[in-house]
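A predicted structure for the sequence below; I have some questions about it.
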Amino acid sequence: MTEVPRRLVFVHGIGGIRDAEAEAASWSAALTRNTDLTSIQVTFVDYSKEFHVDGAQGDPAIETELLQELVAELVAELEENASTSSERVLADARMQLTATADQGPGEVVRRLANVLTTVLAMPGLRSAGQWASGRSVLGHLAQVAIYLGRAGEVDARIRARVHDALTAGPAVVVAHSLGSVVAYEALHEHSGPIPLLVTLGSPLAMSAVVWHRLTPRPPRTPECVDRWQNFWDCDDIVVARPRLERRFLPNTNGVIPVSRQIDSVGLWTHTATKYLAQPLVAAQIADALR
């Protein structure tokens, strides 16, 4: 039987430079708001500065191409489940995407930012308040392109930070956004037991950009994971394909992701703290830690 952990390892997602101590405190506070958890050892994996060191930026043309694919897929997958009120907005975004085909890198980036600004006008996203403009969304999505572009071994350095956090023994791993991609790949390289993996607002199943570039292949649950719970918010723009169990094979113990929808109230639906404050999310983590 796997040892019951009293440790939480948090892995953050897209965004700016982090203050690990402050983030660990705010994530923990959001989690414990709806639980009776006490005396939990928390490790916050901060890899945010890796995107700003020499060698992190690879070939601009390759990263621009990845960004084009990422934005195009995001729009396409939003169109699959679009409401009637969103169809016109997404048709406008699709038309703008077509115009990026023969542009130089600088113009492509500008147009992609405009596409995302259009997408943010969708009824559900218009009130979400996560980003002020398409350019701010694009700046954060660029981190996904950098990680998956794997220039200068930035992806390996980021995963090494997860490995360092797991050396102390069994832990519940909670990974948000791009952090779910990082944690997924790191756990495939990890041999110790992980009683529970929780992914929040995950882009893992995005076909063209993320899912097809994951290692190892074919994508499957890491062998060390005993349970995998995946949560998404219906107004989270980063989560176009939320049901990971449709795209990931089980590990040899038959473990597959179990995806559940939550509905956050108010602004900033993509933040980790918004997810962690949800009673359903907190209950799953608390049960694994008791």
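Thanks, I have it.

C-alpha from now on. contacts and neighbour counts both.
Noted.

name the nearest residue to Arg227, ignoring sequence neighbours.
Using CA to CA, 6 or more residues apart in numbering and skipping the chain neighbours, the partner closest in space to Arg227 is Leu196 (4.8 Å).

wait, doesn't that neighbour sit right on Trp228?
Yes. Look at Leu196 against Trp228 with CA atoms under 8 Å: they come within range, at 5.8 Å.

who has more neighbours, those two?
A side-by-side neighbour count of Leu196 and Trp228, using other CA atoms under 10 Å, places Leu196 first with 24 against 21.

His188: how many residues sit nearby?
Neighbour tally, His188, other CA under 10 Å: 16.

quick check: closest non-adjacent residue to it.
Closest to His188 by CA to CA, 6+ apart is Pro222, at 4.9 Å.

dump the residue contacts of the one you found.
Residues near Pro222 by CA atoms under 8 Å, 6 or more residues apart in numbering: 184, 187-188, 251.

just how off-centre is stretch 146-166 within its chain?
15 Å (CA atoms, centre = their mean, to the nearest Å).

name the helices or strands packed onto the helix or strand where Leu31 lies?
Element membership for Leu31 (DSSP states H and E) is helix 20-32. Applying 3 or more CA pairs under 8 Å, 6 or more residues apart in numbering; DSSP states H and E, one finds that helix 20-32 makes contact with strand 41-45, helix 272-276.

how far is the first one from where the chain is centred?
Okay, so that is strand 41-45. Strand 41-45 sits 18 Å away from the centroid of its parent chain (CA atoms, centre = their mean).

what are the buried residues along it?
42-45 (16 or more other CA atoms under 10 Å).

turn those residues into TSV, columns for distance to Pro242.
Output for the buried residues of strand 41-45, formatted as TSV (distance: CA to CA, whole Å):
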residue	distance to Pro242
Val42	27
Thr43	26
Phe44	25
Val45	24
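
so what's Arg243 closest to, chain neighbours aside?
Excluding its sequence neighbours, the residue lying closest to Arg243 (CA to CA, 6+ apart) is Ser259, at 5.5 Å.

so what's that neighbour up against?
So Ser259 contacts 229-232, 242-245 (CA under 8 Å, 6+ apart).

out of the contacts of Pro222, who's nearest Trp211?
Tyr184 (11.3 Å; CA to CA).

chain center to the host helix or strand of the closest one, what's the gap?
Following DSSP H and E, one finds Tyr184 within helix 178-187. Remark: helix 178-187 is offset 9 Å from the chain centroid, using CA atoms, centre = their mean.

likewise stretch 24-44?
20 Å.

repeat that for stretch 232-244.
On CA atoms, centre = their mean, the centre of stretch 232-244 falls 10 Å from that of its chain.

give me the neighbour count for Met206.
22.

please name the nearest non-neighbouring residue to it.
Looking at Met206 with CA to CA, 6+ apart, the closest residue is Arg241, at 6.0 Å.

hold the first one in mind and look at this next one:
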Amino acid sequence: MKPRLVFVHGIGGPRDPVAELDAWLRALADGARAAGHSRRVLDLLRGWAADARFAYYGDLFGVPQAQGAASDVEDEAELVGELLLEALDERLAEPAADDEARALRRARAQLAPEGGAQGPGAVARQVLTAANTLLSLPGLRTFGGWASAGLMVGHLRQVARYLRRGERDEEGLTLDARIRRRVEQNLDASGPTLVVAHSLGTVVSLETLHGYRGRVPLLVTLGSPIGMSAAVRPRIRPQPLQVPGPVERWLNFWDRDDLIAARPRLERVVRPNDRSVLPVTRRVDSDGVWVHPAATYLAQSAVAGPVVEAIETAARS
């Protein structure tokens, strides 16, 4: 039986799901070739190896938010600030070029100025100012697709909007529930489903799989913020964090130069499921100026190799 392979994206602007599926598969094929699985490249690209799906939910963020209190907007800005602050502290704890270190320190000071936030909207302004400083790093502006600080903060706010559990639709479903439903619709309960999730999509996938009853031979998380102890981890449901029951293996990959990915090994903060499965965290090094995109991770042999091998194993089971 041909297994299902589901890709789950993260933050960002509108996407063409068909084009994205093709791009992710091509990146995975490049990684498979580098991992010594050249004979499987055509199978991946032609859909012979797995029934590949791209679980798209980005359009849900394009729906205008219901008018809410100013405090709601400030709360979202505060969460984005927490996310950036934690990411900066982790990055500053590691060696960096002088120019990069100066920009990171300046952005941190702008996020947490002496005396704290002053006046209405102060947090939002601090976050925007810090984002503008970060965009002085050439990789973020040139390769991150963020032409402005406003666009960068807007994309990062998607994390806050998901974790706020608000924005109900006419059915009463919150934004996060609608997003999880999109992902669940792409899973195949009748057979094995492998899930490869990126960025915010790793949080979405983790929560979705807790309510799933099908087989998941492999969960792969790329550039995940799950380990962020202040901004993200305490807000994930259910608590305490645990590997979802259907997951038979979980590989978590992060790149040292990925500003968005949290460094902690997830196996230290996530409890095992009834199968005694724990995440296994592995570092990859892309040596690029902007390494957060999913395609950059998928093209790594360390990432693509286990995915291809899991597809082959699932097809035989």
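Sure, I can see it. Not measured: the values here are computed from a predicted model.

how would you label whichever residue in structure 2 pairs up with Thr215 of structure 1: helix, strand or coil?
Counting by TM-score structural alignment, Thr215 of structure 1 lines up with Arg237 in structure 2. Put simply, Arg237 of structure 2 is coil when judged by DSSP: H, G, I helix; E, B strand; the rest coil.

quick check: closest non-adjacent residue to Arg237 of structure 2.
Glu207 (6.3 Å).

ok, now how distant is that neighbour from Arg181 of structure 2?
11 Å (CA to CA, to the nearest Å).

of those two, which one has the most company?
Glu207 (21 against 16).

that one contacts Gln239, correct?
No. With contacts counted by CA under 8 Å, Glu207 of structure 2 stays clear of Gln239, the gap being 10.4 Å.

helix or strand next in line after the helix holding Tyr184 of structure 1, which one?
strand 196-200.

now that following strand on structure 2. Mean distance?
Average distance, strand 196-200 of structure 1 versus aligned residues of structure 2 after superposition (mean CA distance after the TM-score superposition for structure 1): 0.3 Å.

that strand to helix 178-187, inter-axis angle?
150 degrees (axes from the mean of the first three to the mean of the last three CA atoms, to 10 degrees).

in structure 2, what residues pair with strand 196-200 of structure 1?
So strand 196-200 of structure 1 sits over residues 218-222 in structure 2, by TM-score structural alignment.

tell me where the stretch 51-200 of structure 1 has strands.
For the stretch 51-200 of structure 1, the strands defined by DSSP state E, counting those that start in this stretch cover 172-176, 196-200.

I'd like to know how many residues surround Val269 of structure 2.
With other CA under 10 Å as criterion, Val269 of structure 2 counts 17.

what lines up against it once you look at structure 1?
Under TM-score structural alignment, Val269 of structure 2 pairs with Arg247 in structure 1.

then Glu94 of structure 2?
In structure 1, Glu94 of structure 2 lands on Asn81 (TM-score structural alignment).

got the contact list for its match?
So Asn81 of structure 1 contacts nothing (CA under 8 Å, 6+ apart).

picking that back up, quick one: closest of the helices and strands packed on helix 20-32 of structure 1 to Leu204 of structure 1.
helix 272-276 (15.9 Å).

which residues are in contact with the closest one?
Contacts of helix 272-276 of structure 1 (CA under 8 Å, 6+ apart): 12, 26-27, 30-31, 176, 200-201, 231, 264, 268-269, 281-282.

between these, which has the most around it?
Counting by other CA under 10 Å, top hit in the contacts of helix 272-276 of structure 1: Leu200 with 30 neighbours.

spatially nearest residue to it, not counting backbone neighbours?
Per CA to CA, 6+ apart, closest to Leu200 of structure 1 is His176, 4.7 Å.

could you report the neighbour count for the nearest residue to Gly55 of structure 1 once chain neighbours are set aside?
For Gly55 of structure 1, ignoring the flanking residues on the chain, the nearest one in space by CA to CA, 6+ apart is Gly152 at 5.0 Å. Neighbourhood size, Gly152 of structure 1 [other CA under 10 Å]: 16.

which residues does Gly152 of structure 1 contact?
By CA under 8 Å, 6+ apart, the contact set of Gly152 of structure 1 is 55-58.

then Trp228 of structure 1?
Counting by CA under 8 Å, 6+ apart, Trp228 of structure 1 touches 196-199, 255-258.

next one: Arg213 of structure 1
By CA under 8 Å, 6+ apart, the neighbours of Arg213 of structure 1 are Leu148.

residue closest to the middle of structure 2?
The residue lying closest to the centre of structure 2 (CA atoms, centre = their mean) is Ser199, at 0.9 Å.

counterpart of that one in structure 1?
So Ser199 of structure 2 corresponds to Ser177, using TM-score structural alignment.

thinking that match is in contact with Gly201, fair?
Yes. With contact defined as CA under 8 Å, Ser177 of structure 1 reaches Gly201; the gap is 5.1 Å.

give me the common contacts of those two.
With CA under 8 Å, 6+ apart as the test, Ser177 of structure 1 and Gly201 both reach Val238.

pull the longest helix from structure 1.
helix 60-80 (DSSP state H).

average distance between that one and structure 2?
Mean for helix 60-80 of structure 1 is 2.2 Å (mean CA distance after the TM-score superposition for structure 1).

next, the buried residues of that helix.
63-64, 66-79.

kindly report the same for stretch 98-111 of structure 2.
100-101, 103-105, 107-108, 110-111.

distance check, the aligned residue in structure 2 for Gln284 of structure 1 against Arg275 of structure 2.
Applying TM-score structural alignment, one finds that Gln284 of structure 1 aligns to Pro306 in structure 2. Remark: distance between Pro306 of structure 2 and Arg275 of structure 2 (CA to CA) = 20 Å.

same deal with Val80 of structure 2?
To Arg275 of structure 2, Val80 of structure 2 is 35 Å away according to CA to CA.

give the contact list for the aligned partner of Gly12 of structure 2 in structure 1.
The alignment partner of Gly12 of structure 2 in structure 1, by TM-score structural alignment, is Gly15. Shown in contact with Gly15 of structure 1 (CA under 8 Å, 6+ apart): 48, 140.

would you map the helices across structure 2?
Going by DSSP H, structure 2 shows helices at 17-34, 41-46, 70-92, 98-111, 122-134, 138-143, 149-164, 175-184, 200-209, 294-298, 301-316.

now these in TSV, with distance to Ser229 of structure 2?
Listed next are the helices of structure 2 as TSV, based on distance: least, CA to CA, whole Å:
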stretch	distance to Ser229 of structure 2
helix 17-34	29
helix 41-46	36
helix 70-92	8
helix 98-111	17
helix 122-134	19
helix 138-143	24
helix 149-164	14
helix 175-184	20
helix 200-209	13
helix 294-298	23
helix 301-316	25
